[in-house]
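**Student:** Dropping a prediction and its sequence here:
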Amino acid sequence: MWVLLSPHADASTSSSLPSRIYRIPKSVLEEWSQTFKDMFGIPQGESVEGSSDGNPIILPGCTIAEFEDLMKVLLTPTYVSSIKPFTLSEDQWIGVLKLSTMWDMSVVRKHVIATLSPMIQKHTAIEQVVLGKQFKVAAWFTQGCASLASEYKTIDLTSVADTLGWEFVARILRVGASAEKDFELTATSEFKCKNCKLRITAQSTPKCNETSGFGLYHGKWETNIRFTCASRSCSGISNISSIVVEKASVRVQTPDLKASISVVFKEELQEMYL
C-alpha cells in the first residue's frame, strides 16, 4: 500500500495546496517512524488522508530537499545500519536529523548522529551547544559546554551571550569556577620551605595565595613543578625560594567538567537523549 505525502517548509501552510506530492510505501514509514505508525493506526472515515492526490498528508515544517534526503536513507535501508556514511553533505545530514527527530525515527536518528558527530567536533563550542539544544543531542551540548567552561577566563563572553544569552554565560562561568575549585593536588611526601623551614604537605589548595595555614601552590607544568610556601610568615615576600618537586611525586586529579555540567544544566539535559 502507498501513501501520498506533501512536504511544506512553512509550518503554518498545512491548509494550502500541495506543492509536490510523493508516493511512498506505507510499510516503510511504519517501520522507521513511530509518529507515522501511530498516525496510520487511527481509524479514519471514507476520505482517508494520504490515499489520493487530492488528499495527501501535508507535512508542515519540512522542505522538499529535506524530505528527499530522508527518503534516500529510508529507501536504501542498508545505509541505516551500515558503518559507511551515506553520500550526503553535512547540511543534508542535518536536515535528515531534523526530520528523524520530528517524526520519532529513533534508529535513523542514532545513525545520523553517529555520522554527524565527527563533523560536529570540528565546529565551534557555541555551534556545538546550539546544535545540541536544537536537536536534543546531549553529547554535542555537553561537549560545547565543556569547551567553553574550560576557557571561561579567556573566552569572549559577549559573543557567547549574543547567541546563547547571558543566563547561559552565567551558568558556564559557574561550571568553570566550580571545576577549578575542585582541582586536587596531592603529593607522596612532605617538604620543607627554604625560607621559613616549616614542614608542609602538598594538599588540595586554591590557585591563589589568599589562604591561612599551610599548603603548596603549583606553577606551570615543566620538567619539575615549582611550589611556593603558603604559610603566613612567607606571605608577601618577593623572590622567595621555591620548593621544587619532581613530577613523579605529584598526583593531579583533573577537574570533572562533565559532572559539573550535568548538575548546572540538569533541566536541559533531561530533555535530551543520546
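**Tutor:** It's in.
**Student:** From here on, just use CA atoms for contacts and neighbour counts.
**Tutor:** Will do.
**Student:** so residue 249 touches residue 187, yeah?
**Tutor:** Yes. Residue 249 is within contact range of residue 187, at 5.7 Å (criterion: C-alpha atoms under 8 Å).
**Student:** where along the stretch 151-274 of the chain do the helices fall?
**Tutor:** Counting by DSSP state H, counting those that start in this stretch, the stretch 151-274 of the chain has helices at residues 157-164, 166-181, 257-264, 266-270.
**Student:** ok, residue 249 and residue 187, which is more surrounded?
**Tutor:** residue 187 (19 against 11; other C-alpha atoms under 10 Å).
**Student:** one more structure, for comparison:
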Amino acid sequence: VEGEVFSPPRQAFIKHSPVFEDMYLVGDGSSGEGRSKEKPIILEGYQAADFKALLMILYPTTTDLISGKLSLTKGQWTGVLRLSRPWEMHEIRKFAIERLSSEPFNLTPAEKVSLAREHKVSKWLIEGLTSLASGDPELSPDQLEAAIGLRASFRIVGIQNKALSKPMITSLLIDGNSATRLALPVLHCGYCVKPMITSRCTCQSCNLAVEPGTLGPVYISSSTTTSMLNRTDVGLSFYFRADSLLCYACRRSFMPSGITCTACNKNNTPSINLIIPLSPSRAPDCSMEGLVREVFKDEIQECDM
C-alpha cells in the first residue's frame, strides 16, 4: 500500500472481506502474489494510513482488549470507513459508522453531509440535511453553499420556506367554545426551553396516536389559565400547566402523568408549566426530516445502494 509492505495474518481479512478472500485465492495461484514480501498483493489507489487504521480494528492490541476501547482518531475511523465499503467489510463499516456517530467525535451537520456523500451513509445525510434545514447551526447563504454545495443549499432554502408556511397554532370551536389547537412540536420544555416532542406521541387518556406535524388532535381550552407574555430563549412566549393540554378525541388531559422531554430527558410533571413561543421560528424537526426525505429522495436512495 503506497509502497509500504504489510504482513498481517490473512485470517481476519478472509473472514471479514469476500474481496480479500478472492485476492488470496488468486494470489495462491501461479502468480505467487501475496505469498511473500517479495511478491505482495499490490493495493492501488489506497492510503497506507487508512490501512494501518484498519489493522488496528482487525488486530487490536492487548491494551485495547483490556480497556475495552479502540483509541482511534476521527481521521483513522474515517480511514476505516473509506476502506470497508469497497472491500465489502460490512460489519466493520457498521462499527465505524457507530463510533463516528457517538462521543467524542460529535460530527457537525456539514461533516455528516460530506462524509455521507463520500461513503454512502444515508443516516448521516438525512441527519445533516435535517439539522441544516432546521437552522442548527444558523448559517448564512454563503456558508450553507460552502458546506453542502449550491444546488443542495437551494433545496434547503426551499424546504425551510415550505415548512415555515405550515401553521403550527390555530383556533377551533369545541362545544361552541373557542379553543387553541396546536402541533406537538411547538410545546417547549419547562426546563431546557427546547421542543420536547419530536416524534409520534400517544394520548395517555385514550391512546390516540398523534403525529408530530399534525395540527388538530391536541388543544388548550379557552378556560385554561395561561401566563402573560414572557421573554425566553425562544422569544416572547406564554406558559400553561402540562395537564391543561387536552385531547380532541377523548376531551381529557393528553398527558395526565406528565411527559419526558426528548431534549434534556427531564420529566415535565402535570403541574409543570410548558412553554409555547408566540411565533414559532421553526417548524418541527420531524416535519423537516420528512421534507428532506422527499426533496433529497434520489440522493438518499443512492446512499442505500
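**Tutor:** Here it is on my side, so go on. None of the values given here were measured: they were computed from a predicted structure.
**Student:** In a markdown table: the helices of the stretch 151-274 of structure 1, plus distance to residue 99 of structure 1.
**Tutor:** Converted to a markdown table, the helices of the stretch 151-274 of structure 1 look like this (distance: least, C-alpha to C-alpha, whole Å):
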| stretch | distance to residue 99 of structure 1 |
| --- | --- |
| helix 157-164 | 24 |
| helix 166-181 | 27 |
| helix 257-264 | 27 |
| helix 266-270 | 21 |
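**Student:** To residue 40 of structure 1, which of those lies closest?
**Tutor:** Residue 40 of structure 1 lies closest, by C-alpha to C-alpha, to one member of the helices of the stretch 151-274 of structure 1: helix 266-270, at 29.7 Å.
**Student:** What span of structure 2 is the closest one aligned with?
**Tutor:** Aligned using TM-score structural alignment, helix 266-270 of structure 1 spans residues 297-301 in structure 2.
**Student:** Now the matching stretch on structure 1. Mean distance?
**Tutor:** Here the mean offset of stretch 297-301 of structure 2 against structure 1 after fitting is 1.2 Å, by mean C-alpha distance after the TM-score superposition for structure 1.
**Student:** quick one: contacts of that stretch?
**Tutor:** 122, 125-126, 293 (C-alpha atoms under 8 Å, 6 or more residues apart in numbering).
**Student:** Show me those residues that map onto helices.
**Tutor:** Residues of these located in helices (DSSP state H): 122, 125-126, 293.
**Student:** Just send the helices of the stretch 151-274 of structure 1 back as CSV, with distance to residue 102 of structure 1 and mean neighbour count too.
**Tutor:** Converted to CSV, the helices of the stretch 151-274 of structure 1 look like this (distance: least, C-alpha to C-alpha, whole Å; neighbours: other C-alpha atoms under 10 Å):
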stretch, distance to residue 102 of structure 1, mean neighbour count
helix 157-164, 23, 14
helix 166-181, 25, 18
helix 257-264, 25, 17
helix 266-270, 18, 13
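**Student:** closest to residue 128 of structure 1 out of those helices?
**Tutor:** helix 157-164 (11.5 Å).
**Student:** Show me what that closest one is packed up against.
**Tutor:** Applying 3 or more C-alpha pairs under 8 Å, 6 or more residues apart in numbering; DSSP states H and E, one finds that helix 157-164 of structure 1 contacts helix 125-135, helix 166-181.
**Student:** mind redoing it with 7 Å?
**Tutor:** helix 166-181 (3 or more C-alpha pairs under 7 Å, 6 or more residues apart in numbering; DSSP states H and E).
**Student:** In structure 2, point out the residues matching the helix it packs on.
**Tutor:** Using TM-score structural alignment, helix 166-181 of structure 1 lines up with residues 150-165 of structure 2.
**Student:** so how far is the matching stretch from its chain's centroid?
**Tutor:** Offset of stretch 150-165 of structure 2 from its chain centre (C-alpha atoms, centre = their mean, to the nearest Å): 18 Å.
**Student:** So what touches it?
**Tutor:** The contact list for stretch 150-165 of structure 2, computed with C-alpha atoms under 7 Å, 6 or more residues apart in numbering, reads 133, 144-145, 282-283, 288, 291.
**Student:** Report the two of those residues separated the most.
**Tutor:** 145 and 283 (21.9 Å).
**Student:** Residue 147 of structure 1 -> structure 2?
**Tutor:** Using TM-score structural alignment, residue 147 of structure 1 lines up with residue 131 in structure 2.
**Student:** Next one: its match from residue 109 of structure 2, what distance?
**Tutor:** With the distance defined as C-alpha to C-alpha, to the nearest Å, residue 131 of structure 2 ends up 6 Å from residue 109 of structure 2.
**Student:** neighbour count winner among those two?
**Tutor:** Higher neighbour count among residue 131 of structure 2 and residue 109: residue 109, with 22 against 19, using other C-alpha under 10 Å.
**Student:** Find the nearest non-adjacent residue to that one, please.
**Tutor:** Leaving out its chain neighbours, the residue that sits closest to residue 109 of structure 2 by C-alpha to C-alpha, 6 or more residues apart in numbering is residue 128, at 4.0 Å.
**Student:** got the contact list for that neighbour?
**Tutor:** 109-110, 112-113.
**Student:** again, but for residue 125 of structure 1
**Tutor:** Applying C-alpha under 7 Å, 6+ apart, the residues contacting residue 125 of structure 1 are 144-145, 147-148.
**Student:** same question, residue 238 of structure 2
**Tutor:** 226-230, 275-277.
**Student:** Can you get me a residue count around residue 141 of structure 1?
**Tutor:** So residue 141 of structure 1, with other C-alpha under 10 Å, has 26 neighbours.
**Student:** Same question for the one 5 residues further on.
**Tutor:** Using other C-alpha under 10 Å, the number of residues around residue 146 of structure 1 comes to 23.
**Student:** Next, the contact list for the residue lying closest to it once chain neighbours are set aside, please.
**Tutor:** Sequence neighbours aside, residue 257 is the residue nearest to residue 146 of structure 1 in space, at 6.0 Å (criterion: C-alpha to C-alpha, 6+ apart). The contact partners of residue 257 of structure 1, by C-alpha under 7 Å, 6+ apart, come to 146, 175, 179.
**Student:** let's see 8 Å
**Tutor:** Taking C-alpha under 8 Å, 6+ apart as the test, what residue 257 of structure 1 contacts is 146, 149-150, 175-176, 179.
**Student:** Kindly report the same for residue 260 of structure 1.
**Tutor:** Residue 260 of structure 1 touches 175, 178-179, counting by C-alpha under 8 Å, 6+ apart.
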